[in-house]
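**Q** Sequence first, predicted coordinates after that:
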Amino acid sequence: MVTTRLAESRDHDDAVAVWRAANIARGRPPEAARVDRVRAKLVEPDAVVIVAVASGRVRGMLLAEPGRDGDGQGPKVAGLCHISMVFVHPGRQGNGIGRLLLERLRAHVTAQGGTRLQVWTGSGNDRARRLYRRAGFAPSGRVAFLSGRPIEQFVLEL
């Protein structure tokens, strides 16, 4: 059985380990500086970190933060929550953990008075695109480039 909950500080190392393992599995092993940036993001005051736990071990993680105007560079936008990352341990992918993480975030954001979720994902990341569509997200039509790769925005009105 998998449960989800808001992460506690003791979960952060395990959340980073899941993120790291998933990136290694997709052929993108993160450099030490990137690992440090992710660790720093998890402890930011506005960060919402959710973990999925099975058999006492963190198997999935989600990081969200307040949405900002100007593609993340401007002031916070009231009611907007930006999903920065959703990762599931490679050995547990395809078992609904990503959906559970998104459901927990949706409930949390709604309870806080949030009105919209947004996420950017690689245009070629079919697994993530399916996950967001199944969770009720729709493409906004916005496409950008990150590290030379096209990314696509998905949104969900709450």
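**A** Structure received. Numbers count the residues shown, from 1 in each chain.

**Q** use CA for all of it now, contacts and neighbours both
**A** Noted.

**Q** which residues touch stretch 119-133?
**A** If you take CA atoms under 8 Å, 6 or more residues apart in numbering as the criterion, stretch 119-133 is touched by 82-84, 98-99, 138, 149-155.

**Q** let's see 6 Å
**A** With contact meaning CA atoms under 6 Å, 6 or more residues apart in numbering, stretch 119-133 is reached by His82, Ile83, Pro150, Ile151, Glu152, Gln153, Phe154.

**Q** Which strand or helix spans Leu102?
**A** helix 97-111 (DSSP states H and E).

**Q** Same question for that helix: list its buried residues.
**A** Buried residues in helix 97-111, counted by 16 or more other CA atoms under 10 Å: Ile97, Gly98, Arg99, Leu100, Leu101, Leu102, Arg104, Leu105, Arg106, His108, Val109.

**Q** Tell me the most packed of the contacts of stretch 119-133, by neighbour count.
**A** Of all these, the highest neighbour tally under other CA atoms under 10 Å goes to Ile83, namely 23 neighbours.

**Q** then this one, side by side with the first:
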Amino acid sequence: MDALVRPMTDADCEAVGRLRTDGWRAAYAGLMPRAYLDALDPAEDAALRRRILAAAPPSVVDAVAEQAGEVRGWACWGPLREDAGPGSSEGSRDAELYALYVRPERIGTGLGHLLLSDCLERCAAAGYPRLRLWVVAGNTRARRFYEQAGFRPDGSEQTDPVGGEPVTEVRYGLRLG
């Protein structure tokens, strides 16, 4: 595959905003309210990405997968954002994969694996004992992707409202190193 993973820059925010909103619409069709997904605005998401990128501490990594000069994937990871919950070891300092999206028409081409491999390598090199992530419970494609990479549900679930409807997420974990 002729693709590279590189740090995300401010100039990538528009492409990532489009990629993320298109990714939500494709991945969560039938899992989240259609009106909510239809209302997602790539320009608003790009502005949010720009603010988050500018304010991110050095421990948070935003990376893009570039192919043929275009951003076709994006991942973001860093320290676990909350208490590690079930299955964690006392005092562990786990990492969390906050997001991983590939252009919907590029799913299955290896770009997701490329981004995930970069994340796993960099988290292990940073000394994180485990990588965790949240997946919408009904997103069987994503769950299969992470399970094939060795991730397993760790017993934590959360349900939050999205567009007025409850959406349940399952947390997965993978021991590094």
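**A** Everything's here; your move. Owing to the predicted nature of the structure, the values given are computational and were not obtained by experimental measurement.

**Q** can you tell me how far Gln148 of structure 2 sits from Val60 of structure 2?
**A** According to CA to CA, to the nearest Å, Gln148 of structure 2 stands 25 Å off from Val60 of structure 2.

**Q** Can you find the partner of Met61 of structure 1 in structure 2?
**A** Met61 of structure 1 maps onto Trp74 in structure 2, with residues paired by TM-score structural alignment.

**Q** so which helix or strand takes in that match?
**A** For Trp74 of structure 2, the host element (DSSP H and E) is strand 70-79.

**Q** Tell me which helix or strand comes right after that strand.
**A** Later in the chain than strand 70-79 of structure 2, the nearest helix or strand by DSSP H and E is strand 95-102.

**Q** What range does that next one cover in structure 1?
**A** By TM-score structural alignment, strand 95-102 of structure 2 lines up with residues 81-88 in structure 1.

**Q** For that stretch, what is the distance to the chain centroid?
**A** Relative to the chain's own centre, stretch 81-88 of structure 1 is displaced by 1 Å; criterion: CA atoms, centre = their mean, to the nearest Å.

**Q** how much space between the residue lying farthest from the centre of structure 1 and Leu105 of structure 1?
**A** Most distant from the centre of structure 1: Ser55, at 21.9 Å, with distances by CA atoms, centre = their mean. Per CA to CA, Ser55 of structure 1 is found 21 Å from Leu105 of structure 1.

**Q** do the same with Gly124 of structure 1
**A** When Gly124 of structure 1 is compared with Leu105 of structure 1 (using CA to CA), they lie 24 Å apart.

**Q** just Gly122 of structure 1 next, same as before
**A** Gly122 of structure 1 sits 21 Å away from Leu105 of structure 1, going by CA to CA.

**Q** Same check on Arg142 of structure 1?
**A** Arg142 of structure 1 is 23 Å from Leu105 of structure 1, by CA to CA.

**Q** circling back to that earlier point, quick one: name whatever helix or strand follows the helix holding Leu102 of structure 1.
**A** Trace forward from helix 97-111 of structure 1 with DSSP H and E and the next one is strand 116-122.

**Q** That following strand vs structure 2, mean deviation?
**A** Strand 116-122 of structure 1: mean distance to aligned residues in structure 2 after superposition is 0.6 Å, counting by mean CA distance after the TM-score superposition for structure 1.
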